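structure here, sequence nowhere to be found:
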């Protein structure tokens, strides 16, 4: 068993491809939302400074910031679920093939 035979195996290629696509896709989603928030803070701060309703000190900026943190947790949960189901099955298949 050499490294090249593992890298050439269809299950390994599929595992690597799926992990890369999922990771890059989630990274793009998180980075895009984060930078959109930061650009809004930089160029339109009044937009995020509006209170949620009259008489409250909580602004839309705080709510959206909390939403960004929640999005990070959600993306992590999606990745963990995918890793524990699909990726683990493909890894197990590889382990069985190369024992």
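The structure has been received and is ready for your questions. The structure displayed is predicted, hence computed values, not measured ones. Numbering: from 1, shown residues only.

from now on I want contacts and neighbour counts done on CA atoms only, so please keep to that.
Will do.

biggest helix in this structure, by residue count?
helix 10-43 (DSSP state H).

so what does that one touch, helix or strand wise?
The elements that helix 10-43 packs onto, with contact taken as 3 or more CA pairs under 8 Å, 6 or more residues apart in numbering; DSSP states H and E, are helix 45-49, helix 60-82, helix 88-97.

how about those in TSV, adding mean neighbour count and distance to residue 11?
Conversion of the helices and strands packed on helix 10-43 to TSV gives the following (neighbours: other CA atoms under 10 Å; distance: least, CA to CA, whole Å):
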stretch	mean neighbour count	distance to residue 11
helix 45-49	14	47
helix 60-82	14	16
helix 88-97	13	6
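
alongside the first one, take a look at this:
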């Protein structure tokens, strides 16, 4: 592609909107994953007894196992949220941008 096409894309208001929205979503989702994961790791490091307690009287499963599984499920759900936006609103903005730039 030529430099003039790149310049037209960068000047397009839809490009600015796309970059801003995609960046904001990436930061929010990354923060949610990192906070949940590192919070879990901090509890493991500094209060291991908290997660090591059994779920109930006579139970062999500890509290940490469902919490760890929950973190994995949350990561999957956040991946789904990003996929929804990437294949929906972001895709629409990208298609508008391509259509406007090609004119």
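In hand now; what should we look at? These numbers were taken from a predicted model, which means no experiment stands behind them.

for residue 20 of the first structure, which of the helices and strands packed on helix 10-43 of the first structure is the nearest?
Each of these was scored for nearness to residue 20 of the first structure using CA to CA, and the closest is helix 60-82 (11.4 Å).

give the contact list for residue 12 of the second structure.
97, 101 (CA atoms under 8 Å, 6 or more residues apart in numbering).

residue in the first structure paired with residue 81 of the second structure?
Applying TM-score structural alignment, one finds that residue 81 of the second structure aligns to residue 78 in the first structure.

any figure for the gap between its match and residue 31 of the first structure?
Distance, residue 78 of the first structure to residue 31 of the first structure, by CA to CA, to the nearest Å: 16 Å.

buried stuff in stretch 11-28 of the first structure?
Neighbour-count burial for stretch 11-28 of the first structure flags 11, 12, 15, 19, 26 (criterion: 16 or more other CA atoms under 10 Å).

does the third one touch residue 88 like I think?
No: between residue 15 of the first structure and residue 88 no contact is recorded; they are 9.3 Å apart, counting by CA atoms under 8 Å.

report the separation between whatever residue of the second structure lines up with residue 66 of the first structure and residue 22 of the second structure.
Using TM-score structural alignment as the criterion, residue 66 of the first structure maps onto residue 69 of the second structure. According to CA to CA, residue 69 of the second structure stands 28 Å off from residue 22 of the second structure.

swap in residue 3 of the second structure?
24 Å.

how close does stretch 67-77 of the second structure sit to the first structure?
Here the mean offset of stretch 67-77 of the second structure against the first structure after fitting is 0.5 Å, by mean CA distance after the TM-score superposition for the first structure.

check the gap between the residue of the second structure most remote from its centre and residue 79 of the second structure for me.
Centroid-distance maximum for the second structure: residue 58 at 37.8 Å, with CA atoms, centre = their mean. Applying CA to CA, the value for residue 58 of the second structure to residue 79 of the second structure is 36 Å.
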